[in-house]
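*Asks:* Okay, predicted coordinates and the sequence, questions at the end:
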Amino acid sequence: MPTQELAPPNANYGIFSDWDKSLKRWFTNSYKTELKNVHIDHVLNGTTCQPISLKEFQFFLQNKEHSAENLDFYFWYLGYKKRFEKLSEDEKAKSPPPKERPSPGIIYNNPNKANKDDKQVAEEQEKQNQLIEQQPFREEIEAIILTFFHEDSFKELNLDSYLSRYVTYYSQQTTHPDIFEDVHQHIYNILKTSSFPNFIHHATQNIRYTFYVIEYAGVFFNLLHIPVVLYYTYSHHMSRWYRLSLFWFCFFFSTSLLSGRAGFCTIRGFANFRQVPLYEFSEYKVERGTVEKFIKNGPVGLPLQLQEQQLLPEQDAEKTGKKKKKKSLTEILDPEVLKYGRQMWWHIIIAGIIFSAVVTIIGVSITNEYDVPPAPPMPP
């Protein structure tokens, strides 16, 4: 089992700290958001809440990265190892551990039988097959090989070829969990270094991609008004104080720009709500014979038929429409995400105030209101 390296506890989120990370998120496309006190093991152990719970992580892998087989294999191995360790010593002896660890460049073939006649080979093979069939969990291991290591399986793991050859070869000889140890470590590293950072980056956003259009529309609208205000007040020699309106246009321009870059709506962030990502919102799952749909309260929702029974009776069209709109929002419950959201909210607001104040001060300080306007041209 991979060694758990939990993040250092109680790292603080301050209003005046981590500005370098916020700037990277706003202006660097390759930067991935990090949560200080959250590690991959927290998610895998089920100690986090939505929007970074294990169920959301599963939805992300299944519908965003299309690599849910990694999580399936990870938990299967943990469960299988526990079940194998609970066997009696006699049962364990039927499945000895492999004689070697996987290594690149080694070709795993059947042992050389050139000095044996066909009858002797057949007898030894029959005895070997009988012993193999008596091994614990033999059918399960064969099913796992077909599911995660066969090239025609849609859940085939993304492994180096030598790892696949090693597991395929030794799984025909033993069912000991050690044959999957290196594969499990490899999958854990993929989840830790690739999938988990991408998941946190998306989970800390509280808007869907369709809402980006609204944010950038606000950017364009307010940016267009800044030169208009400057041109109109200067061309008409108006009082400098008319240019105080620059503050609000600059403020909404900068906050909309930073919100769009971070995928963080300040209004929803202030209320601790987020828009459910499309890869979660349309998720269906089969559990205990009923089809359940993701709704407002999170991944575990009411059965679809139960929803219809609760919404339709004694509800007019207006109330039903309101309920349907609320389903696209979900409350943020994880305390670390809430801390990060508050920090990002303050960073956006403070950055917007500073930028707006600088532009407004410059605009107000430069004035031509006391200049004599040029005389109108004389008629010929």
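*Replies:* Received it, and whenever you're ready, just let me know what you need. Numbers count the residues shown, from 1 in each chain.

*Asks:* use CA for all of it now, contacts and neighbours both
*Replies:* Fine.

*Asks:* Would you enumerate the residues in contact with the residue nearest in space to the middle of the chain?
*Replies:* Centroid-nearest residue in the chain: F199, 1.6 Å away (criterion: CA atoms, centre = their mean). Going by CA atoms under 8 Å, 6 or more residues apart in numbering, F199 touches I52, F57, F60.

*Asks:* out of those residues, which are inside helices?
*Replies:* Secondary structure from DSSP state H places F57, F60 of the contacts of F199 in helices.

*Asks:* Which of the contacts of F199 has the largest number of neighbours?
*Replies:* Counting neighbours by other CA atoms under 10 Å, I52 leads the contacts of F199 with 27 neighbours.

*Asks:* For burial, what's the neighbour tally of the nearest residue in space to it that is not next to it in sequence?
*Replies:* Distance criterion CA to CA, 6 or more residues apart in numbering; nearest residue to I52, sequence neighbours excluded, is A203 at 6.3 Å. A203 has 22 neighbours, counted by other CA under 10 Å.

*Asks:* Comparison target, given below:
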Amino acid sequence: MVYSLAYRRPSYVTPSRDSLSGDEKQKSINDSIKSCSSCMSGGIPEALSFDRIVSSGVCPPCTVRDFMNYLKYIEHSAENLQFFLWYRDYCARWEKLPESQKVLSSVWSVQQAESDASGNATRQKRLEPHIAAVLKDTEFADGSLRPPSDKADPFGTPEKSSVDEKRDGVSEYGSSTGDEKTWASSNDHKSTASQAFDDAGMKWKPFTTQPYRSEVDRIISIYIAEDSPRELNLSDTERKSVLHALQHTTHPSAFHIAITSVEYTLRRQGHPNFIRWTICNGNRPRVVFARGLGVAGIMAGLVADLLITLSRASRPWRVLPFLAWFIGIATLIAAWKGMCVVLHGLHHRHLRPWELFSDDPEEVTNEKYMSMESLTSESTNSYEDEPWIARYGKRNIIRKVFDREIWIREPALRQIQDTIFLQAIVGGFVLSCIFVGIFCAVPRGKFY
């Protein structure tokens, strides 16, 4: 079964430089979700939708693991998917909290942020000149009545010790696992988060009694703070808005601006580009080689028809080069769309360079890529030092053309490739008939 012959694979989406508002991004996300309910959206079938991929509802090579590898090695933006997966898990864990914990962190809204900002401005305006002179160069110089960073919070609740946090199952994710390294570095995360607040001009420090406060500090130090290991591509205004919200609450709504920007990029750019890239069943050397074979077949048909036309042979002989025309054009059309017809005949694909040197390229499970240990790791997404870089660079071009192959397990992807293959066959047949017909219409040359 194939799709319509009018099928077109997803177009490549370049990073957008247009500054859309949060509402516009959210509307675009909602439209994307609605369009996924249709049979085909932008060249992407429902079976390969973004939500099915991140929910582990597809087979290789379209799994969340493959998506993560694509973003890491090709688009260099794996932090978007990492943060998205962490946030989704965070929301699920938040819903399981008891109400006594949830009330400590209220829902955050844009209206609340505007109200808080206007309240600060009002307090600053009401500050008398002689009081402002006294408070100059102090923590209260901005007119805020909030406590200094080195003082206790206004509720007088002392900060929890690391032992207390370990006993509290909701103060940080993974406390029940006994991971000592996480707790040993908690102070570093708090320091980094505090520095991020200071850099944003926010001197008031968040309350430590809120659920998941330590984990939120860790996420700030990894994804939100400037120059963090996996810094998200947020504007200065967006970053300050997120930090401002996280000062007040650890409710998932505090991440609304960041997650909206991340999800917009994933749905509108990362996901379509990933599907387009995955449709290609051969590596670049193999695709270039296939294009060369297509051109060679076309040239062979052209030369053969020219020689026959210029000779004394009758017109029926000019039909013989049809096979060369057909094979050449069909191969070139498929290769132009990133497919090798030989690999497609076997429903195989080439292994990616980072998969080549593993005994079992599918041994790494999706759970590893979706675990909190990987999503909250302080390591960067840089891969320049990975061993496969040097080893793959040493492979000669012939070996790359005939690299290891593996079977494509995802039925929806095979269906797309079958459609492209049928388009190549039909296109090759039609164009071959046209070119051969032109040569048959030309009178004999009788040169030899």
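*Replies:* Arrived safely, thanks for sending. Because the structure is predicted, anything quoted here is derived from the model rather than measured.

*Asks:* Can you pull the TM-score for these?
*Replies:* Laid over one another, the chains give 0.73 as their TM-score (TM-score structural alignment, normalised by the length of structure 1), with 322 aligned residues with a CA RMSD of 3.6 Å.

*Asks:* follow-up on the earlier one: to which residue of structure 2 is the residue nearest to the centre of structure 1 aligned?
*Replies:* Superposed on structure 2 with TM-score structural alignment, F199 of structure 1 falls opposite F274.

*Asks:* tell me which element its match falls in.
*Replies:* Per DSSP states H and E, F274 of structure 2 falls inside helix 271-279.

*Asks:* Please name every helix or strand in contact with the helix ranked longest in structure 2.
*Replies:* If you go by DSSP H, structure 2 has its longest helix at helix 411-441. With contacts defined as 3 or more CA pairs under 8 Å, 6 or more residues apart in numbering; DSSP states H and E, the packing partners of helix 411-441 of structure 2 are helix 271-279, helix 284-310, helix 322-336, helix 341-345.

*Asks:* tell me the contacts of L244 of structure 1?
*Replies:* By CA under 8 Å, 6+ apart, the residues touching L244 of structure 1 are T360, V364.

*Asks:* so what corresponds to it in structure 2?
*Replies:* Counting by TM-score structural alignment, the partner of L244 of structure 1 is V319.

*Asks:* ditto for V276 of structure 1
*Replies:* Counting by TM-score structural alignment, V276 of structure 1 corresponds to L351 in structure 2.

*Asks:* give me every residue that touches its match.
*Replies:* N283, P361, D403, R404, E405, I406.

*Asks:* The fourth one is in contact with H350, isn't it?
*Replies:* Yes. Distance between R404 of structure 2 and H350: 5.9 Å, which falls inside the contact criterion (CA atoms under 8 Å).

*Asks:* Neighbour count for these two, which is higher?
*Replies:* Legend: neighbour count by other CA under 10 Å for R404 of structure 2 and H350, higher for H350 (23 against 14).

*Asks:* Skipping its backbone neighbours, what lies nearest that one in space?
*Replies:* Using CA to CA, 6+ apart, the closest residue to H350 of structure 2 is E405 (4.5 Å).

*Asks:* Now for the counterpart of that neighbour in structure 1, how many residues are close by?
*Replies:* E405 of structure 2 maps onto L329 in structure 1, with residues paired by TM-score structural alignment. Residues within reach of L329 of structure 1, counting by other CA under 10 Å, total 20.

*Asks:* Check R165 of structure 1 too.
*Replies:* R165 of structure 1: 18 neighbours (other CA under 10 Å).

*Asks:* And it, what's its match in structure 2?
*Replies:* Mapped onto structure 2 by TM-score structural alignment, R165 of structure 1 lines up with K240.

*Asks:* From T208 of structure 2, how far out is that match?
*Replies:* For K240 of structure 2, the distance to T208 of structure 2 (CA to CA, to the nearest Å) stands at 20 Å.

*Asks:* now do V216 of structure 2
*Replies:* V216 of structure 2 sits 11 Å away from T208 of structure 2, going by CA to CA.

*Asks:* Likewise for S28 of structure 2?
*Replies:* Separation of S28 of structure 2 from T208 of structure 2 (CA to CA) stands at 36 Å.

*Asks:* swap in F435 of structure 2?
*Replies:* From F435 of structure 2 across to T208 of structure 2, the span is 76 Å (CA to CA).

*Asks:* same check, this time on L5 of structure 2
*Replies:* 60 Å.

*Asks:* ok, those two, which is more surrounded?
*Replies:* T208 (16 against 12).
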